[in-house]
Every structure is written in C-alpha cells, then in structure tokens.
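>>> Turn this into a model:
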Amino acid sequence: MSATTSRQPTGPVVPSESLRTPQMRRILASSFLGSAIEFYDFMLYASASAIVFSKVFFAGLDPALATVASFGTLAAGYVARPLGGIVFGHFGDRIGRKGVLVTTMLMMGTATALIGVLPGYAQVGVAAPLLLVALRLVQGFAVGGEWGGAMLIALEHAPGGKRGFAASFANLGAPAGSILSAGMLGLFTLLPEDQFLAWGWRVPFLLSIVLVLVGLFVRLKVVESPLFLRFDQEAEDRRVPLVQVLTRSPWVLVLGTLVAMSQLTISGMASVWGLSYATAHGADQTFALNAKVLSAVALFVCTILSARLSDRFGRRPVIAVGIVAAALFAYPLVMLVATGDNVSFAVAVVGGQAIQGVILGPLAAFLAELFPTSVRFTGSSLAFQGASAIGAGFTPIVAGALASSAGGLPLLAGVWIAVLAVCAAALLLAPEGSKRDLSAIDATTDPTTGPVAGK
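The predicted structure is shown next:
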C-alpha cells in the first residue's frame, strides 16, 4: 500500500490560493498552537533551570557548580534536538508531515508532566539529576521534530507570496510558549520560597497535560502537505533523506546552520544566561520573569512584522538587519544585565528579544527554501536544530565561563560579536529563495551544493 493512501486530500494536490480559507486557517492554528505548547514545555525548563533546578536537583553541590550543572541539563535538551530533527525528519520526508506532529506533541507532553512529579536530590540523591537529564533529552528529541513539521505543514500549504508569513506561525509558538511558561512560573514565585521550591514550580509542568489535549484536538483535523503528497506520488528517488542532505546539499546545510545561530545565540544570551546572571547579582526573580514575559511579547510582534517584510523584500535583507542590530546591541546587553538592576535587565532582555524576532520571522521560510521537497523536513530541521544545540544550548555555559574569566564581560561581548560576524558572512553566501517555486527547487539542485543561488 502506498504511503499516500490514507492521506489523500479531498481536493487537488496544490497549495492554497489564500491564507483565509477554512482549511488554511486550521493549518495555521495547528502550526501555532502545537509549536506554542511544545515551546511552553521546552522554555519552562529553561526558566526553571535558571532559578529552581540548581536548588532542587543539585543541592549537594557548591552554588556556582550547581548553576553550571543545571545549565548542563538545559544543554542536554538542545543536543538532543538535532537527533530528533534527523529521526523525525526521516519519517516526515518518507511518510508525511502530519503523523510526526502528533507523535512529537505526545512525547513532549509526557516528558514535561513527568518532570513535574520528579523527586529532588533530597529524596533520591544522584538519581534525581540523572532522571532529569533523561527527561530533558526526551524533550529535546521531541521539539527537534516539532519545529520542522509545524513549519512545513504551513509553508507547503501557503500561496507563494505568503510563505514567509505562514511559516512564521511555527516560530510564533516560541514566544507564545515563552510568555505562557514565564508567566506561569512567575505567578508561582509569589509563593514563599520554601513552598515554591517544595511544590510551586511543579504545577506549571503538570499543566502541560491540559495544553497537549487542546493541541491534539486541533492538530488531528489538519490534512497532509500538498507538496509532500505530490512528491510521494511521483518520486522515484527513495534514498535515506539524511544521506541525500549530506551528499547533495552539504554547503547549504552549513550556511543555514550558521545563519540560524545568529538568532539562537541571542536566545541563549538574553533569556537564559541573562536571567541567571541578573538574578544572581540582585535582580528580583519575579520581576525578571515578568520582564521575560514582556520580552516574549516583543519577540512575538517583531517575528510577525519581519516575516511579512520578508515576503515583500526577501529573507536575506530582513535577516541581515537583525544580525547587524544584534552586533550593535551585544555590548550594551551584557553591561545592562551585569548591573543586577531590575529595569536594566528588562531593557536588555526586551531589546535582545525584539532583535531576535527580526531574524526569527523570515528564518523558517529561509531554511525551508534551501532544500527540495524530498529532504526539506530533514534539511531544514537539521540546520535549525543543529544551530539550537550550538547557539542556544551551549551559549549560557560559554557565556558564564567567559564572564568569570580574566577578560570578563567585555570579552564575552567581543566573542558574541565575532560569532555574529560569521553568521552574517554565511547569510551573504546563502541563496535567496523567497521568489522561487518550491517544487522547482527539486529541478534546480546542484548535486554537490544544493539549491543554486538565484534560481
């Protein structure tokens, strides 16, 4: 039986002509809600790793070492994301996008709920952090498949001139999930500290179960991607998608990963390292989390606007503006965080997240347009999740080490600017895909470098 049999749409296998059709609205809602729920779970862990886990799961360590260990478990989730992108990308490219999206949501919700009932170091000793790492790996594995599927189900249904905006709905889930997770955790920090550490932080993790049920209700009503269905009917080349990406598109994979790192280093610096450093140097936890909520709103708004602009002016010009702005704001952000002042931290994190949104808006479509339909899930996921592992996963650890080194905060800012310069160079070398027919990318793929720039 063909893999297509159970997924045939009721109409012709073509993208939508408008974003306003009932089916397209359902697809965009599914992309946004599913991604928001997944990133609620994922970013809830990031916030908790900055203010909770060092005290609950690493209580036997020196406070400074406990913080590093807590960030280590955070990094574990980011390391697992490329593996999730590879595995789920394989199935997404071979049997379809929709089934992957249901699986990743169930996996993420289960792992997050289990973290909410996990005993601490005081109860089970070293088993506590080991179990925490295991569940974080499951989270990372799941979100590694979620982003690519949610992004492609929207992008591949969308009309050509609206792809950037449609694909951004998957990215909008990140700030929406951050708003919800930071707001929920911030609410429970109002409890006395002993109650917050004993049980208050666990409630937001357990609420993930309710969110997953809502997301599944919407997601199960979505039809399969028309471009995938067409490929599934006509394709003769059935080689392993990962092998095809590594052998036919290695150059664009590297370029896409480097460009994505520009956005993800901002996330690691402002949202994770910045939160931990500021609260350790005097900033109030509840105020800092509320500032993160405000910053996520700025990220949300800037993501929408920049995605719209990328449909009009192209992906690369809009992303370039974001990278230049990030380089200019790198030193001020680090210095503002270092003050330990509430308002200064708020300015740093809101400004950083707004700039991040400028890059994030076009990024999903930019990465997807680098790869043909046969490997689009695998290629775009591997680029984005690889950048997540390097850029967001290890940035807090590297930032902490540089901040405490002889060079201190100026060195940290300088290294970050150097990384952004490399990202900008990769952007200049990457092809612009906003005006290209997605199906035509299959026919204009160089066998050694991937999609040919300008076609």
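>>> For the rest of this, base every contact and every neighbour count on C-alpha atoms.
Noted.
>>> Can you get me a residue count around residue 177?
26 (other C-alpha atoms under 10 Å).
>>> chain center to whichever strand or helix holds it, what's the gap?
Taking DSSP states H and E as the criterion, residue 177 maps to helix 163-188. Relative to its parent chain, helix 163-188 has a centroid offset of 10 Å by C-alpha atoms, centre = their mean, to the nearest Å.
>>> Show me what it is packed up against.
helix 22-51, helix 127-155, helix 202-206, helix 285-313, helix 342-368 (3 or more C-alpha pairs under 8 Å, 6 or more residues apart in numbering; DSSP states H and E).
>>> what do you get if the cut-off is 7 Å, keeping everything else the same?
Applying 3 or more C-alpha pairs under 7 Å, 6 or more residues apart in numbering; DSSP states H and E, we find helix 163-188 packed against helix 22-51, helix 127-155, helix 285-313, helix 342-368.
>>> And the first one, what's buried?
Put plainly, it is helix 22-51. Within helix 22-51, the residues that qualify as buried are 24-51, counting by 16 or more other C-alpha atoms under 10 Å.
>>> okay, the helices and strands packed on helix 163-188 in TSV with distance to residue 213 next?
Output for these, formatted as TSV (distance: least, C-alpha to C-alpha, whole Å):
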stretch	distance to residue 213
helix 22-51	10
helix 127-155	16
helix 285-313	24
helix 342-368	26
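>>> of all these, which lies closest to residue 240?
Proximity to residue 240 (C-alpha to C-alpha) singles out helix 127-155 among the helices and strands packed on helix 163-188, at 16.6 Å.
>>> Next, the angle helix 342-368 makes with the closest one.
If you take axes from the mean of the first three to the mean of the last three C-alpha atoms, to 10 degrees, helix 127-155 sits at 50 degrees to helix 342-368.
>>> Helix 127-155: how far from the chain's middle?
10 Å.
>>> in that helix, what counts as buried?
Buried-residue list, helix 127-155, by 16+ other C-alpha under 10 Å: 128-129, 131-133, 135-155.
>>> what does stretch 116-127 give?
For stretch 116-127, the neighbour count (16+ other C-alpha under 10 Å) marks 116, 118-121 as buried.
>>> what do you get for stretch 269-288?
Quick answer for stretch 269-288 (16+ other C-alpha under 10 Å): 269-279, 283, 285-288.
>>> Identify the farthest-apart pair in those residues.
Within the buried residues of stretch 269-288, 269 and 286 form the most distant pair, 19.1 Å apart (C-alpha to C-alpha).
>>> Would you confirm that residue 338 contacts residue 278?
Yes - assessed by C-alpha atoms under 7 Å, residue 338 is found in contact with residue 278 at 6.3 Å.
>>> show me the contacts for residue 281.
With contact taken as C-alpha atoms under 7 Å, 6 or more residues apart in numbering, residue 281 is in contact with residue 340.
>>> Please generate a structure for the following sequence too, so the two can be compared:
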Amino acid sequence: MTATSSEPGAAAEADEFELDPRDAARVTRAAFVGTALEWYDYFLFGTAAALVFNRLFFTELDATAATLAAFATFGVGFLARPIGAALFGYLGDRYGRRPALLTTIVAIGVATGLIGVLPTFDAVGIAAPIALAVLRLVQGLAVGGEWGGAMTIAVEHAPKRTRAWYAALVQIGSPVGTLLSSGAFALVLLLPSEEFDAWGWRLPFLAAFPLLLIALYLRMRLEESPVFAELVAQEDRAKVPTVEVFRRTGGRLLVAVMCAFLAVGGFYMITTFAISYGTGIGLDRGLMVNATLIASVAQIFVTVIAGKLAVRWGSAFMVLLGGATTALAAFPIFWLIDQRSPAAVVVAIVLGIVLMTVGYAGTGSALADLFPAALRYSGVSLGYNIAGALSGFMPFLSLAALEAAGNQSWAPALVLVGIAAITALGGAIAGRLRPLD
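This is a model prediction of the structure:
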C-alpha cells in the first residue's frame, strides 16, 4: 500500500485498501450513532435554553435579560468547541481516530446527564448558573472533536468515489438527535407546568446516560481508520496538527469555516431562536417544539436524497445550493411565523431546516476534501467548530437585533441571510479547489 498523492502528509486513500463496502457501512453506522447522541445532547440544551433555563437558572433577571443570559450560556459551549477541536484533533491525528472518538462520546454523555441533576437558582443561588455553564463548556470541548472525528473515520473507511454518500449518512445523526430531543421535550411538555418545572424537564437530560451506554458499545467495536494506519506505517504524522493546519492550509481552513457556517449558526436560528421568537409572539411552546419534530423527520429523507446528489454533483456544489436557497427563503420563513397560524409555523420551520439540509448533507465530505490525511481530523474539526464558535451566538445576536428593531422579524431574517450567503460563497470556492489526497 503506497500513497500516490504528491502532497505532503497525504496517505493512501480508501480505494487503495480495497475495503469491503460492508465494513464502510458498519463504521458509518457507529459514527452515526455517536453523532446522534452528540446532537441529542446539544439540541436538548438549546431547547432548554429557550424554555427552561431562562426561568429556573436566571430568575433574578427580567424576562428578556434572562433569555439573553440563557442564550449566552448556550453560546459558551460554542466558544469551547475550537479548543476541543484542537485537543481532539491532536489526539486523532497523532494517536488515532478511534481513541479520540471514544473519549468525546463519554464526555458528551456524562456532561448532559449531569445537567439533569443540577439544582436550580432557587435552591443554591448563583452556583446553579455557574455549574450549568461549566457543564456546557465540557459539552463544547467534546463536541469540538466529535463531529470532525466521526466524519473523518467515515470517509476514510469509504471508497473515495462514494464517500460523499457515507459522509451524508453520518449527517443523519443530526435530525435523529433533534428528533429524539424534540420528542423528549414534547412528551414532558404534556405535564402540568408545575411538574414540568419541578422535575419533568430533567428527564430528557437523564436519558443521556442509557443512550451513552448504547453509543459507547458501538464505538468500542469501531475499527481504526486504514488511512491512519498507513500514516503510522509511513511515520507521516504531524507533531502539532493544529499548527500545521494554520501554517500549511490556512486558506482552506477559512473556506471550511465558511462552508460550515450555515450548518451551525443557521440551524440554531431555525430551532433555538425560532422557538424563543415564536413563544415570544404568543405561539404555544408545544407547537414550536412539534414543528421542529416534523422538520427533523423531513430532514432525514432530504439528507439521503442530498447525499445521493452529492455523489453526482459534488459536495461543494450542494453546500453552495443549500446556502443560496436558504438566503432566498429567510424573509418568507419569518413572515410565515409572524402569521401565528400553526400550519404556517410548521411550513416555516420545515422549509428552513430542509433547505439547510441540502447544504449540510455535503458539508462533511466537502470539508474532508480540503485537508490532507495527516491533518484531516484537526482540519475538519477546526473548520466546523470555528464556524460554531462564530455562529453559536446567533440566537443571542438575533434576539438583540430583534429588540433593536422594535420586535420586527426582518432583523433576525437579515442575520440568517448573512449566514447563508457566507456558506454559499464558501461552497463556490471549495468547488474550485483540488482535493488534497
């Protein structure tokens, strides 16, 4: 087995290892399950930030300030993600994709489960929001290495000609995670308000513990990437991958950030911010959560279709297409929510999620193509999570913009247009760059 690329740090790719497609499918399933738990935990926090944390952990603030504080805590996890990307990127590129992914999944599951046992502000005062922020930081660090690692190990086990398809299958973890978290909250919202506030909201967080056991079992059976094994055999591993990413592929890292911007910031605007906005204009919170639930089901099917199209048209083109169509739909989405009609709200949330998914399905493979194998875990993780750090405060920014505009929805819609346009431009540039493998 020899590497054929002339690029330094590029190992032989999956086609040269004559992988059994069944092995690629098995690895993809293991990556998907871990990613589903990752997003279950992360989406759960976003929903709780809009519905629970503002009232139970920031109770000494007025309603708007409490919501802003809850969203700020939500955004803190995004600031930790680039640090996690550097940390787990180092582990993944130096010591293996598998051990890094085992560590991330445990950290995510434990941090989320512990949120379910936190005392509220009324019980312990300022210690409650501090503990919440700390656990959010742990989540952020672990998520910083999870998605990039799952994507890297999936594409490195897949035949190169079809790896956009396998990468898209890993992305199904996102809607499944949303479906589980939204479904869990939809169920506990059926409880009387007093019981929901007292203990009901905790149940979805505590469910992270049994879900972690399932994900960990599958991850333990995960085989190391053959591409990484080749890097070890050739002694071709970077000493400090993060430094090498910036030094050798800094321009490509910027493109990766642009490509991933909508996948993170835009998504949380249509879920976390939209839930808060909808309840703020008098819509039932159960309706907003259920709309996200319906959108998640649609997202699964769209991811499959978009993954097939990515093999034919290219992952970067799908990123461009998703960004462009979301920018065009931003104002209609918020206009539909403003109608206060349950049907219009569902259409708005589904439309926003579906259009973002067109680009999201191609994001993983597009980012993987931007970096050589020796830097791939770090490069993909940094690109995705720097985008996360920049866009994680979008719900906070959108709420502030909404307040400044006198509660006119054109303000958050304009923020969404900007996010989507950046991703469309990133997809256009990525499509013109040669893959480094």
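>>> Need the TM-score between these chains.
For this chain pair, the superposition-based TM-score is 0.93 by TM-score structural alignment, normalised by the length of structure 2; 423 aligned residues with a C-alpha RMSD of 1.8 Å.
>>> thinking again about what came up before, can you tell me which of the buried residues of stretch 269-288 of structure 1 are in helices?
Using DSSP state H, 274-279, 285-288 are the members of the buried residues of stretch 269-288 of structure 1 that sit in helices.
>>> Check the gap between residue 242 of structure 2 and residue 376 of structure 2 for me.
Look at residue 242 of structure 2 and residue 376 of structure 2: by C-alpha to C-alpha, to the nearest Å, they are 10 Å apart.
>>> The two: who's more crowded?
residue 376 (29 against 21).
>>> What strand or helix carries that one?
In this assignment (DSSP H and E), residue 376 of structure 2 forms part of helix 376-391.
>>> after that helix comes which helix or strand?
Past helix 376-391 of structure 2, the next helix or strand by DSSP H and E is helix 394-404.
>>> and of the helices and strands packed on helix 163-188 of structure 1, who's closest to residue 409 of structure 1?
helix 342-368 (14.4 Å).
>>> chain center to that closest one: distance?
For helix 342-368 of structure 1, the distance to the chain centre is 12 Å (C-alpha atoms, centre = their mean).
>>> Can you mark which positions in the lengthiest helix in structure 1 are buried?
Longest helix of structure 1, by residue count under DSSP H: helix 63-94. For helix 63-94 of structure 1, a neighbour-count test (16+ other C-alpha under 10 Å) marks 66-94 as buried.
>>> Same question for stretch 181-192 of structure 1.
Neighbour-count burial for stretch 181-192 of structure 1 flags 181-189 (criterion: 16+ other C-alpha under 10 Å).
>>> Same list (these) but as TSV, adding distance to residue 334 of structure 1.
TSV is the format used below for the buried residues of stretch 181-192 of structure 1 (distance: C-alpha to C-alpha, whole Å):
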residue	distance to residue 334 of structure 1
181	24
182	21
183	24
184	26
185	24
186	23
187	27
188	28
189	25
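>>> of all these, which comes closest to residue 403 of structure 1?
Nearest to residue 403 of structure 1 among the buried residues of stretch 181-192 of structure 1, counting by C-alpha to C-alpha, is residue 182 at 24.9 Å.
>>> Report the contact partners of residue 282 of structure 2.
Counting by C-alpha under 7 Å, 6+ apart, residue 282 of structure 2 touches no other residue.
>>> Also residue 66 of structure 2?
The contact partners of residue 66 of structure 2, by C-alpha under 7 Å, 6+ apart, come to 54, 58-59.
>>> Same check on residue 182 of structure 1?
If a contact means C-alpha under 7 Å, 6+ apart, then residue 182 of structure 1 has 44, 47, 289, 292-293 as its contacts.
>>> quick one: it from residue 210 of structure 1, how far?
Taken as C-alpha to C-alpha, the span from residue 182 of structure 1 to residue 210 of structure 1 is 17 Å.
>>> And stretch 336-349 of structure 2, what's buried?
Quick answer for stretch 336-349 of structure 2 (16+ other C-alpha under 10 Å): 336-338, 342, 344-349.
>>> If we ignore the residues flanking it in sequence, what's nearest residue 303 of structure 2?
Sequence neighbours aside, residue 361 is the residue nearest to residue 303 of structure 2 in space, at 5.4 Å (criterion: C-alpha to C-alpha, 6 or more residues apart in numbering).
>>> and the one you found, how many neighbours does it have?
Residues contacting residue 361 of structure 2 under the criterion other C-alpha under 10 Å number 35.
>>> Same question for the one 5 residues further on.
With neighbours defined by other C-alpha under 10 Å, the count for residue 366 of structure 2 comes to 30.
>>> Is it in contact with residue 315, as I believe?
Yes - between residue 366 of structure 2 and residue 315 there is a contact under C-alpha under 7 Å: 5.2 Å.
>>> What separation do you get for residue 357 of structure 1 and residue 189 of structure 1?
For residue 357 of structure 1, the distance to residue 189 of structure 1 - C-alpha to C-alpha - is 27 Å.
>>> Repeat that for residue 276 of structure 1.
The gap separating residue 276 of structure 1 from residue 189 of structure 1 is 15 Å, by C-alpha to C-alpha.
>>> Residue 177 of structure 1 now?
18 Å.
>>> again with residue 54 of structure 1
Applying C-alpha to C-alpha, the value for residue 54 of structure 1 to residue 189 of structure 1 is 16 Å.
>>> one step back: tell me which residues of the helix holding residue 376 of structure 2 are tucked away?
Of the residues in helix 376-391 of structure 2, 376-391 count as buried by neighbour count, 16+ other C-alpha under 10 Å.
>>> how far out from the middle of the chain is that helix?
10 Å.
>>> just the angle between the helix holding residue 177 of structure 1 and helix 127-155, please?
When the same axes, to 10 degrees is applied, the directions of helix 163-188 of structure 1 and helix 127-155 differ by 150 degrees.
>>> With structure 2 overlaid, how far apart is helix 163-188 of structure 1 on average?
Taken over the aligned residues, the distance from helix 163-188 of structure 1 to structure 2 averages 0.9 Å (mean C-alpha distance after the TM-score superposition for structure 1).
>>> moving C-terminal of that helix, what's the next helix or strand?
Sequence order places helix 193-195 as the next helix or strand after helix 163-188 of structure 1, per DSSP H and E.
>>> how big is the offset of that next one relative to structure 2?
Per the superposition on structure 2, helix 193-195 of structure 1 and its aligned residues are separated by 0.5 Å on average (mean C-alpha distance after the TM-score superposition for structure 1).
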